[in-house]
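the sequence isn't on hand, but the structure is:
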């Protein structure tokens, strides 16, 4: 009997900058660790405004310059995601509140947490939205996401 995969979902507001960055970075880490058959990765946004769009071109360029393959398209977070995924990592406290609001019974609140809770090197209490800023903001997001994703993978490897 095979063990079901660990399912990880990254969430931000529009699903075009922060959460796809985390999905892309984490997917590559999972692949490099030889765990692609044991860990499933996805991302979503708390709003559906950008549904079907790929990652923001500035975020994509930032990640591409760091050696990541760009993939994915935006979708909106659904209540069923709370049941389907084992770990739901949000970019900021507003995303945390929005994701938990979909869980009216509170059954899945423990699955939903800030991505930055897994940072080990970077000082951050949230992943800032770089959408209206310059290139420095996208680099900052990539730095935070790389650190947090490495910490998340280590935690999953330790605890499942």
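Cool, got the structure. The model shown is predicted, which means the values in this text are computed figures rather than measured ones. Residues are numbered from 1 along each chain as shown.

going forward, measure contacts between C-alpha atoms and count neighbours the same way
Will do.

for this protein, which segments count as helices?
With DSSP state H as the criterion, the chain has helices at 18-32, 57-65, 79-84, 93-101, 135-159.

which among those is found nearest to residue 45?
Of all the helices of the chain, helix 18-32 sits nearest to residue 45, with 7.5 Å by Cα to Cα.

neighbours of residue 13, just the number please.
Neighbour count for residue 13, taken as other Cα atoms under 10 Å: 24.

and what of the one 3 residues further on?
Neighbour count of residue 16, defined by other Cα under 10 Å: 28.

so what's it up against?
50, 53-56, 73-74 (Cα atoms under 8 Å, 6 or more residues apart in numbering).

I figured residue 151 hits residue 116, correct?
No: counting by Cα atoms under 8 Å, residue 116 is not a contact partner of residue 151; they are 9.2 Å apart.

need the winner for burial among the helices of the chain.
Ranked by mean neighbour count under mean count of other Cα atoms under 10 Å, these are led by helix 18-32, which reaches a mean of 23.

tell me what angle that helix forms with helix 135-159.
Using axes from the mean of the first three to the mean of the last three Cα atoms, to 10 degrees, the direction of helix 18-32 lies 50 degrees away from that of helix 135-159.

below is an additional structure, to be compared with the one above:
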């Protein structure tokens, strides 16, 4: 089984990473390979643990026919031992994750930027929290491009 895990720290797992998680989950379902993937998202911080995604993120997903029941959670040591891939949104996330992974025995996760898969070469997925609906749509579009390319490469 493959495992995909997206993660963002700055927004506390309520904007970018839940969008990426929902997009990836829909893609694997549409491709009928959902039994090969376990998908989740989390944050380094505990700011919003237990909360639903930002209302603008949920609205953006609904506009694209995607539903999400995600609840924010904090990354755990087990995540580094369970997931094959941990995909993050920006370089700050990447640094934080790599630092945390160095503290985990038997870390098997490949940690990288989700944007490295973007055919349009948009490496960083910016946090839309302080933006508007258009910014959430931009995140959604980036996640679709990146997740499709990642899925094509991974199976």
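Noted; the coordinates are in hand. If you're wondering where the values come from, they're calculated on a predicted model, not measured in any experiment.

quick revisit: dump the helices of structure 1 into JSON lines; add distance to residue 7 of structure 1 as well.
Converted to JSON lines, the helices of structure 1 look like this (distance: least, Cα to Cα, whole Å):
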{"stretch": "helix 18-32", "distance to residue 7 of structure 1": "11"}
{"stretch": "helix 57-65", "distance to residue 7 of structure 1": "23"}
{"stretch": "helix 79-84", "distance to residue 7 of structure 1": "7"}
{"stretch": "helix 93-101", "distance to residue 7 of structure 1": "16"}
{"stretch": "helix 135-159", "distance to residue 7 of structure 1": "10"}
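
of those helices, give the one that comes closest to residue 120 of structure 1.
helix 135-159 (6.4 Å).

how many neighbouring residues does residue 132 of structure 2 have?
Count around residue 132 of structure 2 with other Cα under 10 Å applied: 10.

counterpart of it over in structure 1?
Structural correspondence for residue 132 of structure 2 with respect to structure 1 (TM-score structural alignment): residue 134.

what's the distance between its match and residue 102 of structure 1?
32 Å (Cα to Cα, to the nearest Å).

ok so, going back, mind checking the helices of structure 1 for the one nearest to residue 6 of structure 1?
helix 135-159 (8.3 Å).

relative to helix 57-65, how tilted is the closest one?
Using the same axes, to 10 degrees: helix 135-159 of structure 1 against helix 57-65 is 60 degrees.

residues contacting helix 135-159 of structure 1, please?
18, 21-22, 25-26, 29-30, 58-59, 62-63, 115-122, 124, 127-130.

chain center to that helix, what's the gap?
A distance of 9 Å separates the centroid of the chain from that of helix 135-159 of structure 1, by Cα atoms, centre = their mean, to the nearest Å.

just stretch 114-123 of structure 1 next, same as before
12 Å.

mind listing what's buried in it?
114-116, 118-119 (16 or more other Cα atoms under 10 Å).

what's the counterpart of residue 76 of structure 1 in structure 2?
By TM-score structural alignment, residue 76 of structure 1 lines up with residue 74.

pretty sure its match is touching residue 42, no?
Yes: counting by Cα under 8 Å, residue 74 of structure 2 does reach residue 42; the two are 5.1 Å apart.

so between those two, which is more surrounded?
residue 42 (28 against 19).

now do the same contact list for that one.
5-9, 12-13, 17, 72-75.

at 10 Å instead, please
Going by Cα atoms under 10 Å, 6 or more residues apart in numbering, residue 42 of structure 2 touches 5-9, 12-14, 17-18, 21, 49, 70-76, 79, 86, 88.

return the residue of structure 1 aligned against it.
By TM-score structural alignment, residue 42 of structure 2 lines up with residue 44.

for residue 150 of structure 1, see how far away its match is.
20 Å.

equivalent analysis for residue 34 of structure 1, please.
14 Å.

what about residue 33 of structure 1, neighbour count?
Counted with other Cα under 10 Å, residue 33 of structure 1 comes out at 10.

that one maps to what in structure 2?
Match for residue 33 of structure 1 (TM-score structural alignment): residue 31.

please name the residues that touch that match.
25, 151.

ok so, going back, out of the helices of structure 1, the one nearest residue 108 of structure 1 is which?
helix 79-84 (6.2 Å).
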